[in-house]
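> Any chance you could fold what I've pasted below:
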Amino acid sequence: MNPAPRGRSAGFAPSAYYDEGLRAHMLRIYNYMGLGLALTGLVAVVVAATPAIYVPIFSTPLKWVVMLAPLAFVLFLSFRIEAISAGTAQMLFWAFCGVMGLSLASIFLVFTGTSIARAFFGAAAMFAGMSLYGYTTKRDLSQFGSFLMMGLIGVIIASVINLFLGSSALQFAISIIGILVFVGLTAWDTQSIKLQYAEHHDSETSQKLAVMGALSLYLNFINIFQLLLSLTGERE
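The predicted structure follows:
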């Protein structure tokens, strides 16, 4: 009897043991992501409510360090995940979420609480729907990967350009396209995470995959939220 091929067909093979393990793996990822968002929100609220913290940060060039620090964490985790332990990866993920909260504290100084809540729940609905689709669909979403990555690069370049132009029309276009890109990435990443689990990694590797999966989904959610807030938010 020929062994089942590795990859997509093996990943979706009907097996009670496989299904139970996959559910546990995905639950761990969503738990990491949920706790990370909670930590981010808590830090953001505390910092925004404490002038002694946010004034020295957001009124000085230090704000650029705070804004760019999350990117440094993402790059380090992405390129060094193989060389670090699962415990270290988890610690870096929590540190990243905390720093992201520090970076996002400024939204509470700019937008009304109602519009922030509205954008959050709107982002949550979009994220949940597309992640569920990515998890349950039998359609191969890998074909959209290159298109979504090109869209992501385009959004990043346009955002950098608009830092200097300050165009409201361009920002509107960036928000619309960006939301579509990150909504698509949510489904794509969810299916990719599911397929990675099918490769039957050891416990240490599975834990690191869970951290990286949570990081990917966390970033998608945060970007959907920020773009939706930019598009619909009411300023103080």
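> make it CA atoms for all contacts and neighbour counts henceforth
Will do.
> Kindly list the longest helix within this structure.
Counting residues, the longest helix found in the chain (DSSP state H) is helix 16-48.
> One more, so I can put them side by side:
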Amino acid sequence: MAQFDALRTGSVSGARAAEIDQGLRAHMNKVYGTMSVGMLITFAAAWAISGLSVTTDPNLAAAQLNADTYLTQTGYAIYASPLRWVIMFAPLIFVFGFSAMINRMSAATAQVVFYAFAAVMGLSLSSIFLVFTGVSIIQTFLVTAIAFAGLSLYGYTTKKDLSAMGTFLIMGVIGLIVAMIVNIFLASSALAFAISAIGVLIFAGLTAYDTQSIKNEYVAHAAHGDTEWLGKSAIMGALRLYLDFINMFMFLLQFLGNRE
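Next up is the predicted model:
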């Protein structure tokens, strides 16, 4: 918060401070707007792919899903063939690649890549429409949206410096990923419950932390007129908050979702 406090107390001259203040609001609007479009792409892609993956016609079936529902050839390839492992880990690989290459992209290219990532994430998450009822997915999404809005608002407005949380939360994410990979093979319901509970807390904290971090990064660079960086920064900020939302939603779905 030091950069923003300096701006407000006048270490940056009046006209420039007002310009940065106005620019910050526009920057955050772009972050939230880009994130929201990414969310729409993800859930539209997930819904469309899940619709192509199931059928009630046994003549079109590649495998039986339950008593009166079958997987199509598309569904079998996505959810039952070895391709499912590629689809499962594709978003993680995409994020690392995107983060490594964004400095060599234009802001416009970075935005297109972000939307492509959102579509890939939709493919990876499409199975939720086969596992959980549509009503419970919508309810969980609304709960997540309300929680996310409150946490992000806290991160934006609080005077408390949340930077100390960063290292702890990132280490928590790494531990969470390792535990999830281990539980793929153990299939422990107790471990899955613990992972979901800890995951909700970690990504709740990251939502507030990332919002404050995005705000402070804007102020630091805007004060030096680094406009080229700011366009890409909005995309990366949208990606960070998008991942916080998606992960919090998925972990909450384990608690609030009603299974088909």
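> ok, back up a step: would you pull up how far the longest helix of structure 1 lies from the middle of the chain?
11 Å (C-alpha atoms, centre = their mean, to the nearest Å).
> Pull out the buried positions in the first helix or strand past it going along the chain.
Next in sequence after helix 16-48 of structure 1, counting helices and strands by DSSP states H and E, comes helix 51-58. By neighbour count on 16 or more other C-alpha atoms under 10 Å, the buried set for helix 51-58 of structure 1 is 54, 57-58.
> Residues touching helix 51-58 of structure 1, excluding its own?
47-48, 62-63, 66, 105-106 (C-alpha atoms under 8 Å, 6 or more residues apart in numbering).
> same thing with stretch 159-170 of structure 2?
1, 202, 205-206, 208-209, 212-213.
> what kind of secondary structure is Ser81 of structure 2 in?
Under DSSP: H, G, I helix; E, B strand; the rest coil, Ser81 of structure 2 falls in the coil class.
> Return the residue of structure 1 aligned against it.
Counting by TM-score structural alignment, Ser81 of structure 2 corresponds to Thr60 in structure 1.
> Relative to Thr50 of structure 1, how far out is its match?
Here the criterion is C-alpha to C-alpha, to the nearest Å. By it, Thr60 of structure 1 lies 16 Å from Thr50 of structure 1.
> if we can go back for a sec, quick one: which of the buried residues of helix 51-58 of structure 1 is nearest Ile153 of structure 1?
Nearest to Ile153 of structure 1 out of those is Phe58 (C-alpha to C-alpha; 27.1 Å).
> In structure 2, which residues correspond to the longest helix of structure 1?
Mapped onto structure 2 using TM-score structural alignment, helix 16-48 of structure 1 spans residues 18-50.
> and what of stretch 134-143 of structure 1?
Under TM-score structural alignment, stretch 134-143 of structure 1 corresponds to residues 155-164 of structure 2.
> Quick one: end-to-end length of that stretch, please.
Chord length of stretch 155-164 of structure 2, first to last residue, is 13 Å (C-alpha to C-alpha).
> ok now it, how far from the chain's centre?
Distance of stretch 155-164 of structure 2 from the chain centroid (C-alpha atoms, centre = their mean) equals 21 Å.
> do stretch 44-57 of structure 1 as well
24 Å.
> now do the same end-to-end measure for that stretch.
13 Å.
> so how far does whichever strand or helix holds Gly155 of structure 2 sit from its counterpart in structure 1?
In this assignment (DSSP H and E), Gly155 of structure 2 forms part of helix 134-157. Compared with structure 1 after fitting, helix 134-157 of structure 2 deviates on average by 0.8 Å (mean C-alpha distance after the TM-score superposition for structure 1).
> Would you mark the buried spots in the following helix or strand past that helix?
Per DSSP H and E, the first helix or strand lying C-terminal to helix 134-157 of structure 2 is helix 163-186. Within helix 163-186 of structure 2, the residues scored as buried using 16+ other C-alpha under 10 Å are 169, 172-173, 176, 180, 183.
> how about those residues, which pair is most distant?
Pairwise distances across the buried residues of helix 163-186 of structure 2 (C-alpha to C-alpha) peak at 20.6 Å, for the pair Leu169 and Asn183.
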